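Asks: structure here, sequence nowhere to be found:
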């Protein structure tokens, strides 16, 4: 009887803890952010225009970084502070799942596969996959890639997309965009593929390279939040929509993309 009572008590305690865990998990990130007046963001450090570490002061700068700052102020008020952790395409989800960051805003496409493990805000940037090639390349579109070597980045869904578009192309995956660009420059591949916004940033940094192929996929970027943080996800989503409709969004679009050759930044305007 004592053994049965002990087992019943243990089972009740476990169920109580699970129930409490579910309750606090939903509130923890938002409550912690409100208490500390800070939100910790995962952002890129090697993607010009979106998230690039400025060697002069060591600070991350870009469209994603500025969006994170605005979202933080919308949620926490004028005294809210955004803290940044540098992430890569490969480390974004692990950092989020492990609690190292509260949210990720790092050129991350909203996909059904990713939504199985994390949640996303409303899309804040509508990108599309393209190709970056030397200006003298004969490659014009994905139709020209079969038999060629295409460079991608580990953890980016662009690699799988290109395999579907050009099944006879050889695809190599590198750890980040700096390595990928160096590989393209050293002729280890014929083209580099990822979202057009990222490629335009690389083209700005590297004269003699052009973005081609149009946009052959739709890659809406979203702010990623861990599962179980519904109140925080709602707060982020509300902030994104407010930024897009109060004029601040268009100001950021002009700031980061207004002078990029060949990039039609006005297509991104939100009214």
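Replies: Perfect, thanks for sending it. Given the structure is predicted, the values throughout are model-derived calculations rather than measurements. Numbering: from 1, shown residues only.

Asks: switch to C-alpha atoms for all contacts and neighbour counts from now on
Replies: OK.

Asks: please, where are all the helices along the protein?
Replies: For the chain, applying DSSP state H gives helices covering 2-36, 63-76, 92-97, 158-165, 177-185, 196-205, 230-245, 248-257.

Asks: how about a markdown table for these, with mean neighbour count added?
Replies: Formatted as a markdown table, those follow (neighbours: other Cα atoms under 10 Å):
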| stretch | mean neighbour count |
| --- | --- |
| helix 2-36 | 13 |
| helix 63-76 | 22 |
| helix 92-97 | 19 |
| helix 158-165 | 17 |
| helix 177-185 | 18 |
| helix 196-205 | 21 |
| helix 230-245 | 18 |
| helix 248-257 | 17 |
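
Asks: would you format the ones you listed as TSV with distance to residue 129 included?
Replies: Formatted as TSV, those follow (distance: least, Cα to Cα, whole Å):
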stretch	distance to residue 129
helix 2-36	33
helix 63-76	18
helix 92-97	19
helix 158-165	7
helix 177-185	15
helix 196-205	5
helix 230-245	23
helix 248-257	17
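
Asks: alongside the first one, take a look at this:
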């Protein structure tokens, strides 16, 4: 074969090889297409999106009963409402209620720790059946989850060092306020007091560590929480005990999960008749607050303030 024939044969072979590779690439891309087009909040291999940011179907009441567990999102670092004790057991006001909800359903509560900003997401992704992480009811959240009847009421509070107490919001101008992301303190200060510099943390434990280390001038979250923390940490005081409007705290289920929502609402009514939430207060909150707080300022029985 001549050198010219060799060159022509090589060019024809190259074109054939390129065509084969291109065909293989097209086939591969087509095969991968559905996974590549998944929404950014859904990983490959997970259930298809329902179109509302949700992943998969909620578990039916029968499925929950058959599984023997009610999956509940709670805080692991927000004493005395949701925390893990020295023995690794979940404790707190929210946990006490969650255990009773599960017991009356004939199952056990299985707890999943959650950061404040992820309380909606764990429901949307079907990782839990109900969120009971000191979840304050707001219009924005109610557009994403279904809240049951409330079992607690709350304001915002501000805790600061005793050596430089913050007793009025005006004192925060030009200072640094520590908050946890995803809490009601975040939108409140961003909207009502944009002059206040916010230092944000994902977890409560990190936020309180920052306050203890004086990385900020004060911290704001639920008044019930800051009162408890200041009582347990010398050198700090709650100079503002009621900030903003009174709000309520309630369990939340994924949007549209009416069977579980109905069950929780029925439980809230039933437990209210037996004074359950005041008993919950006595078991979990009075050891922290002592006589410094009035149970009726915190507890909601039977969904009624």
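Replies: That came through fine. Because the structure is predicted, anything quoted here is derived from the model rather than measured.

Asks: tell me which of the helices of structure 1 lies nearest to residue 215 of structure 1.
Replies: helix 196-205 (7.1 Å; Cα to Cα).

Asks: Provide the aligned range in structure 2 for that closest one.
Replies: Residues 223-232 of structure 2 are matched to helix 196-205 of structure 1 when aligned by TM-score structural alignment.

Asks: how much space between the aligned residue in structure 2 for residue 70 of structure 1 and residue 298 of structure 2?
Replies: Here residue 70 of structure 1 is matched to residue 100 in structure 2, going by TM-score structural alignment. Remark: distance between residue 100 of structure 2 and residue 298 of structure 2 (Cα to Cα, to the nearest Å) = 19 Å.

Asks: again, but for residue 162 of structure 2
Replies: Residue 162 of structure 2 is 25 Å from residue 298 of structure 2, where distance means Cα to Cα.

Asks: now residue 69 of structure 2
Replies: For residue 69 of structure 2, the distance to residue 298 of structure 2 (Cα to Cα) stands at 29 Å.

Asks: equivalent analysis for residue 198 of structure 2, please.
Replies: Residue 198 of structure 2 is 27 Å from residue 298 of structure 2, where distance means Cα to Cα.

Asks: over to residue 35 of structure 2?
Replies: Distance from residue 35 of structure 2 to residue 298 of structure 2, by Cα to Cα: 48 Å.

Asks: what of residue 153 of structure 2?
Replies: To residue 298 of structure 2, residue 153 of structure 2 is 5 Å away according to Cα to Cα.

Asks: can you check residue 275 of structure 2 too?
Replies: From residue 275 of structure 2 to residue 298 of structure 2 the distance is 14 Å (Cα to Cα).

Asks: so what sits against both of those two?
Replies: Common neighbours of residue 275 of structure 2 and residue 298 are not found (criterion: Cα atoms under 8 Å, 6 or more residues apart in numbering).

Asks: which one's more surrounded, those two?
Replies: Applying other Cα atoms under 10 Å to residue 275 of structure 2 and residue 298 shows that residue 298 carries more neighbours, namely 20 against 13.

Asks: would you mind finding the match for the more buried one in structure 1?
Replies: Aligned partner of residue 298 of structure 2 by TM-score structural alignment: residue 268.

Asks: surely that match touches residue 124?
Replies: No - between residue 268 of structure 1 and residue 124 there is no contact under Cα atoms under 8 Å: 9.3 Å.

Asks: against structure 2, where does stretch 84-97 of structure 1 fall?
Replies: Counting by TM-score structural alignment, stretch 84-97 of structure 1 sits on residues 111-124 of structure 2.

Asks: may I have the distance across that stretch, first residue to last?
Replies: Stretch 111-124 of structure 2 has an end-to-end distance of 17 Å (Cα to Cα).

Asks: and the contacts of it?
Replies: Stretch 111-124 of structure 2 has contacts (Cα under 8 Å, 6+ apart) with 53-55, 71-76, 90, 128-131, 133, 135, 141, 144-145, 180-183, 202-203, 253-254.
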